[in-house]
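Trainee: The following comprises the amino acid sequence and a computationally predicted model.
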Amino acid sequence: MLRYVLALAAAMTLTACATRADRAGDSAVQPQLVLVTTADWNATQGRLQRYLFEGGQWLAVGAPVEVSIGRNGAAWGRGLRAAPNDGGPLKREGDGRAPAGLFAIGTAFGYGETAQTALPYAPMSASHYCIDVPDSPLYDRIVDARTVGSEAVKGSTEPMRRDLHADGDPRYRLGFVIAHNPAHIPGAGSCIFAHLRRTQGEPTAGCTAMDDAAMDELLAWLRPQARPLFALLPQAQYRAVWKDWGLPEPAAGE
């Protein structure tokens, strides 16, 4: 199990790199996993549990927290493992579903100049957008209109400063990239994040949302040198793939 987990982590490519000091300690760092499970494909709520791989097994860290996912549930996404051919829905742009699967965790982002996290952090400005236009050459990338030009972000519905563009919306005040669709395949789904939620139980357009306290704790815990993983799976699919994917053994009732 340990060999599998370390090999999987070493094979990942993240959006941003760790610092030299982070890389120097790679061999001694225990892999981290953020696991979200839901009742079924159409559930809009889930449970998030953190895990640390130690002593040859995944150990739960902290208490589980409630999260919200896509307004239409989940669908198989494009990540580190191929989706099983089990007849489940496939993630598409605009479908209102969160991608299911196993993914790398990328850069953290937010409204402030800094954040309490060891992850690479990118402060967002009024000119930052995530491009959700499938025929754009910048599809599924966060860009700065000051660099790429105003025409390049035309049509995007994902301004990263939602407080400035969407009546004070706080949801992107803190978050991080979930590396779904790393090849940026047009129409396969874009701009997948973990971010804050405005109210308990409010579903998302396809991201994973949580309250402020849960996000603060999660960002403070994540370490880039651990090459952390993010998994989201309905319970039946979790039971089907956990062993092959090297995930924690499901608890009774999951």
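Mentor: Sure, I can see it. Numbers count the residues shown, from 1 in each chain.
Trainee: Please make it C-alpha for all contacts and neighbour counts, starting now.
Mentor: Fine.
Trainee: what's next to the helix or strand Met215 falls within, contact-wise?
Mentor: Counting by DSSP states H and E, the element that carries Met215 is helix 212-221. For helix 212-221, the external contacting residues (C-alpha atoms under 8 Å, 6 or more residues apart in numbering) are Val65, Gln116, Thr117, Ala118, Leu119, Leu174, Gly175, His195, Leu196, Arg197.
Trainee: Chain neighbours aside, what residue packs nearest to the second one?
Mentor: The reference is to Gln116. By the measure of C-alpha to C-alpha, 6 or more residues apart in numbering, the closest residue to Gln116 outside its immediate chain neighbours is Ala220, 5.9 Å from it.
Trainee: In addition, the following structure is provided for comparison:
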Amino acid sequence: MSYSPADLVLTRRGLRFMGRHLPCSIGKGGIRADKREGDGATPVGEHRITGMLYRPDRVARPQPWAEPIRPGDLWSDASGYAAYNSLVRAPYPASHEVLRRADPLYDIVLVTDWNEDGKPGAGSAIFLHQRRRPGFPTEGCVAFSRAHLIWLARHILPGARLIVR
């Protein structure tokens, strides 16, 4: 497989993008080809960056195409619901993640196209976001230091390939 400099190539050793190596954390379930909701795994495959969300009260807009995270923004992780694996607004009766968090993990969020069709049980909310601390695993996302995430957000374009192997 050939890669473009605009591709994000993720392995267990980190992420390579635009000639730079960015240390990152992956899901506590490792990298898996058979990703399921709640398994904590980062899914193998070729994914696309389909959106960017940011907290305008905490960070400057990283790119013109980034959308603000508003109070009441949620992400549905309720398998079997029509809005599964998509942005929803409060009040939302089913299981979800709050996007406007008290901690800084979702100050910038790069959204991937993983399971964008909302296939029940296939996993949801596979994002690139800030890490808690070095080496601390995620629930399936890819997480970076704040400085690396800001750099990545300023350089990435919508549609960029995230290749997880």
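Mentor: It's in. Keep in mind the model is a prediction, meaning the values are calculated, not measured.
Trainee: The helix holding Met215 of the first structure aligns to what range in the second structure?
Mentor: With TM-score structural alignment applied, helix 212-221 of the first structure matches the range 146-155 in the second structure.
Trainee: Against Leu87 of the second structure, how distant is Asp73 of the second structure?
Mentor: Distance, Asp73 of the second structure to Leu87 of the second structure, using C-alpha to C-alpha, to the nearest Å: 7 Å.
Trainee: Check Leu149 of the second structure too.
Mentor: Computed as C-alpha to C-alpha, the Leu149 of the second structure to Leu87 of the second structure distance reads 21 Å.
Trainee: With neighbour numbers in mind, choose between these two.
Mentor: Legend: neighbour count by other C-alpha atoms under 10 Å for Leu149 of the second structure and Leu87, higher for Leu149 (22 against 16).
Trainee: State the pair within the contacts of helix 212-221 of the first structure that is farthest apart.
Mentor: The span of those, defined through C-alpha to C-alpha, is set by Ala118 and Arg197 at 22.1 Å.
Trainee: So these two - more neighbours on which side?
Mentor: It is Arg197, of Ala118 of the first structure and Arg197, that has more neighbours when counted by other C-alpha under 10 Å, with 23 against 17.
Trainee: List the contacts of the aligned residue in the second structure for that one.
Mentor: Pairing criterion TM-score structural alignment: the partner of Arg197 of the first structure within the second structure is identified as Arg131. Taking C-alpha under 8 Å, 6+ apart as the criterion, Arg131 of the second structure is in contact with Cys24, Ser25, Leu105, Thr138, Ala143, Phe144, Ser145, Arg146.
Trainee: Apart from its chain neighbours, what residue comes closest to the second one?
Mentor: Think Ser25 of the second structure. Excluding the flanking residues, the one nearest Ser25 of the second structure by C-alpha to C-alpha, 6+ apart is Ala143, at 5.0 Å.
Trainee: which stretch of helix or strand covers that neighbour?
Mentor: Judged by DSSP H and E, Ala143 of the second structure forms part of strand 142-144.
Trainee: mind listing the strands in the second structure by residue range?
Mentor: Shown for the second structure, the strands assigned by DSSP state E span residues 8-11, 14-17, 20-22, 31-32, 42-43, 45-54, 67-68, 73-76, 87-89, 96-98, 108-112, 127-130, 142-144, 161-164.
Trainee: Distance from the chain centre to the third one, please.
Mentor: Between the mean C-alpha point of strand 20-22 of the second structure and the mean C-alpha point of its chain there is a distance of 17 Å (C-alpha atoms, centre = their mean, to the nearest Å).
Trainee: helices or strands next to it in the packing?
Mentor: Packed against strand 20-22 of the second structure by the contact rule (3 or more C-alpha pairs under 8 Å, 6 or more residues apart in numbering; DSSP states H and E) you find strand 14-17.
Trainee: contacts for stretch 135-142 of the first structure?
Mentor: Residues contacting stretch 135-142 of the first structure (C-alpha under 8 Å, 6+ apart): His128, Tyr129, Cys130, Ile131, Asp132, Val133, Ala152, His184, Pro186, Gly189, Ser190, Cys191.
Trainee: Could you verify my assumption that Gly135 of the second structure touches Ser25?
Mentor: Yes. Using C-alpha atoms under 8 Å, Gly135 of the second structure is in contact with Ser25, at 5.9 Å.
Trainee: Show me which of these two is the more surrounded one.
Mentor: Ser25 (29 against 13).
Trainee: Just give me the match in the first structure for the more buried one.
Mentor: Under the alignment (TM-score structural alignment), Ser25 of the second structure pairs with Ser68 of the first structure.
Trainee: buried sites along the helix or strand harbouring Leu59 of the first structure?
Mentor: Taking DSSP H and E as the criterion, Leu59 of the first structure maps to strand 57-68. Using 16 or more other C-alpha atoms under 10 Å as the test for burial, strand 57-68 of the first structure gives Gln57, Trp58, Glu66, Val67, Ser68.
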